[in-house]
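**Q** Any chance you can model this:
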Amino acid sequence: MKYETIIGIEIHCELKTKTKMFSGAPTSFGEVANTCVNEIDLGHPGTLPCVNKEAVRLAILAATALKCEIDPLVKFDRKNYYYSDLPKGYQITQQFHPIGRGGVITIDTEQGKKDIRINRMHMEEDTAKQFHSDAGTLIDFNRAGTPLIEIVSEPDIRSGAEAAAYVEKLRSILYYLGVSDVKMEEGSMRCDVNVSIRPMGSDTFGTKTEVKNLNSISNVQKAIDAEVARQIEIVESGERVIQATRRYDETTKSTILMRKKEGNVDYKFFPDPNITPIRLDDAWIREIQENMEELPDERKARYQSSYGLNDYDADVLVANRELSNFFDEVVKYTENYKKAANWVIVEVVAALNKANIKVKDNPCKPQHLADMINMVDKGEISGKQAKVVFEEIMLGKDPKQVVEEKGMKQMSDTSALLEIITTVLDNNPQSIEDFKNGKDRAVGFLVGQVMKASKGQANPAMTNKLIQEELAKR
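**A** Take a look at the predicted model:
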């Protein structure tokens, strides 16, 4: 029997704010445990939450980019449950009034483009982080209260590959907006997937399982593929899939049971009495939306329409916002867009990787790279010389100064070149004879002799042309 996979994804994404969702404590990653926390985060009696305006702004940006309908009434609710990582005994979230409803993300699949619908997007606070060992459990409250958005998809995803494409596309959008660091390895973006199977052609959902806390895009696909295979094996053996929460084990490449679910948990949601409903000003929402950063799809389209880049080059640039921003600065000073893309994608990236330098710390100035490209196009330096100049501009040097210091400026003066060419021809009569006998490689030899005589400064293309003209005269 053939089966259809049904997948829905819940993504928790930490917002890039300086302080927490409802307190003035700083947000952090990697700080000493329990040093970025205050009384509100710890749920001390008598403390009151205060909504972080910047978190709301970032949530509006995200909701707009996902084409959600924005609710101008901001209301928060209490989700009541007790875990040791939740000091208040409840989590402040948006159950009844999510800031965004509806929406869509378009992904690329082997069958073409596909729309994945967004059910809702809401704001909430993060929980503390627990560290389990045989000796007991340690808790770091630094993460408690960190602003989150939770983005819930509709069950429109049909494979692990589609799920990975969806998460990657969402990650890219939030990254470009500056809404979040989206560093899955640091937990600033976490992914839970709901997976079920059903006979192909059926319109009834099967029993779903939830795979929690996937920490990389590759693991999203691997976990789904493993869970689908497990469920198919259960069904084909005549047994029944049990609703449960599972995790992905990278070592065994399988999903492991965490806990069974007998039914939906009743969290006893009710409006948080300490946070007054906030009516957002329409003009403020419009201002946020009108000043949005260019999104990845828009940037790729611009690269292809304005600069004539192919799919591959545009994709590589757009995948790294800092690299893409650097390219945008380079093309302000040169019209050779293809060559600029090649230098940025290949040479700049290789040089930065070799020196272990991040793109944001790139010592090469965009105008310097553009000037070097223009010098090659004008015939002022050769492509071989450009490699030497590039090494220097990656140290922050001006290419014009480098060319001057190294005496690299290419000879493009016809009379000066002819003087050298005449001497070379006079000294190599055998090459002239070889050329007349149809041996084309003689021209290459003569060009090499001119380059040697000019200390590499002769314009190669012009030299080749002038040599052939002079040979024709002899």
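
**Q** rest of the way, CA atoms for contacts and neighbours
**A** OK.

**Q** Could you tell me which helix of this protein is the longest one?
**A** In the chain, taking DSSP state H as the definition, the longest helix is helix 217-236.

**Q** can you give me the strands for the stretch 251-400 of the chain?
**A** Here the stretch 251-400 of the chain has its strands, by DSSP state E, counting those that start in this stretch, at 254-260, 270-271, 278-279.

**Q** Alongside the first, I'd like the structure of this one:
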Amino acid sequence: MSTVNEQYEIVIGLEVHAQLLTQSKLFCGDSIAFGAEPNTHVSPITLAHPGTLPKMNRQAIGHAIKMGLACNCEIEKKNYFARKNYFYPDLPKGYQISQHTTPICKEGFVPIKTEAGEKNIRLNRIHMEEDAGKSLHDVNEFNTAVDYNRAGTPLIEIVTEPDLRSSDEAFAYVSELRKLVRYLGVCDGNMEEGSMRCDANVSVRKKGDEQLGTKVEVKNLNSIRNVKRAIDFEAQRLIDMLEAGETIKQQTRSFDAGNGTTFAIRDKEDAEDYRYFPDPDLTPFDLKDDFIKEIRASIPALPAERVAIYCSEYKLPEYDALVLTEEKETADYFEAAIQHTKNYKAAANWLLGPVKNWMNEHSKSINDFELKPEQIAALVQCVDDGKLSFSTASTKLFHLLLQNPTVAPAILAEQNNLIQQSDSSELEPVIDAVLEQLADKVAAYKKGKKGLLALFVGEVMKRTKGKADPKKTNEIILEKLK
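**A** Alright, predicted model coming up:
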């Protein structure tokens, strides 16, 4: 493919579907648990049997409002659901219940940060709808099988304005959105299991043009990396078509993650093709101010707010603050740990170092970590008190503590003879012996080779098997070398 992107501008709008963290479906009590045997989480309502009536899920409505408030949206108080009519095998009713003219959340924005700088991505809307089932094409040689377990699962669809101008911005936006839904507890953000999916609307135009080009929609991108890959491929394909004088059709396409290409599924339908009309079985519903206030009060401190606090109040570097707040559970753990120590940087170092290494090594999350936050604070205190070095604490005591989580770190250090030697009367004979043996290096030090100090300290550490207090050792050696 040619590379003429510098002559063109890419225009991207994203539609992200997020499965809401409820126990049951949007309009009935069937479970939405992932991984069940096909067609076991279904009832007459899910299967749209005649005479069955839907009933709204209050928790799903609350989750949608919470997401809207976190995204700076205006909450629509007067709502109703509409029928979106189209036939597909995994849609039991022959229509989908969605919101059309009254999305529950309007406008708003999501701030992102890329190498190019900070930018607010404007939202058009956030609306609620039910999910369809799942067509399976590889379980039967001659027929397509359908699993209706997912049908009726509550979703929110978060629709941006065409504000994104690169795959990097799209990557940053979806990353920020996934972090946000997890912080709020409205969705687990698991793209691999399909609980968060992204459709990308991509068009290109010559730089300086105001009119939008013809867009194509790439459906059901199941990872943030694939969002970026699909946009890069599709933008270049559209540019190549324009360069070759071809006409771009409005299409729905899919992405082949194996070879990194897109392929056409169908020509794109417009809204009028769905024949929306209000669902007669669901009454309109009004949202009260008290209900919205209650939800607003339940929103936790979000990543940007926490980063600001960590940098200003706890004096952490921005990098530390960003990594600590990447997952809400890690930030919660850090904040619990610093209830027991004021050495904020040391607590951050433990989480970003030994604890993170443990999680990576065992493919676990902070929720699986056995040590309590106060035990990490106790490790910090051991180092601060000079009982042992960070090196010894992180490489030896930390692993002993994981095996003996009920024993206090200071006691465990004593039991295993890890306590540093900081008594001058114990250290001086070792230091004297080192300086006597390295008399030629001492002479060189006194002539100006100050870097040899590290050699003397290192030799003392070696002779004490790492138990000498480096700070105290340094002080004594410097005094003797005067």
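
**Q** Name the stretch among the strands of the stretch 251-400 of the first structure that sits most buried.
**A** strand 270-271 (a mean of 16; mean count of other C-alpha atoms under 10 Å).

**Q** for H97 of the first structure, helix, strand, or coil?
**A** State at H97 of the first structure, reduced to three classes by DSSP: H, G, I helix; E, B strand; the rest coil: coil.

**Q** Give the aligned equivalent of it in the second structure.
**A** Residue pairing (TM-score structural alignment): H97 of the first structure is matched to T102 of the second structure.

**Q** ok, now R190 of the first structure?
**A** So, by TM-score structural alignment, R190 of the first structure is matched to R197.

**Q** One more: K268 of the first structure?
**A** Match for K268 of the first structure (TM-score structural alignment): R275.

**Q** so how many other residues sit close to the residue lying closest to its match once chain neighbours are set aside?
**A** Closest residue to R275 of the second structure apart from its sequence neighbours, by C-alpha to C-alpha, 6 or more residues apart in numbering: N85 at 5.9 Å. N85 of the second structure sits with 17 neighbouring residues when counted by other C-alpha atoms under 10 Å.

**Q** Check whether N85 of the second structure really touches Y276, as I assumed.
**A** Yes: contact criterion C-alpha atoms under 8 Å: N85 of the second structure and Y276 qualify, at 6.6 Å.

**Q** any idea which helix or strand carries E404 of the first structure?
**A** Using DSSP states H and E, E404 of the first structure sits within helix 399-405.

**Q** ok, and what's touching the next helix-or-strand element following that helix?
**A** Counting by DSSP H and E, the next helix or strand C-terminal to helix 399-405 of the first structure is helix 414-427. Residues outside helix 414-427 of the first structure that contact it (C-alpha atoms under 8 Å, 6 or more residues apart in numbering): 411, 431-432, 446, 449-450, 453-454, 458, 463, 466-467.

**Q** Return the mean post-superposition distance for the helix or strand following helix 414-427 of the first structure against the second structure.
**A** Sequence order places helix 429-436 as the next helix or strand after helix 414-427 of the first structure, per DSSP H and E. Following the fit onto the second structure, the mean deviation recorded for helix 429-436 of the first structure is 4.6 Å by mean C-alpha distance after the TM-score superposition for the first structure.

**Q** following helix 429-436 of the first structure, which helix or strand shows up next?
**A** helix 441-453.

**Q** Stretch 245-257 of the second structure maps to which residues in the first structure?
**A** With TM-score structural alignment as the criterion, stretch 245-257 of the second structure aligns to 238-250.

**Q** What of stretch 285-300 of the second structure?
**A** Going by TM-score structural alignment, stretch 285-300 of the second structure sits over residues 278-293 in the first structure.
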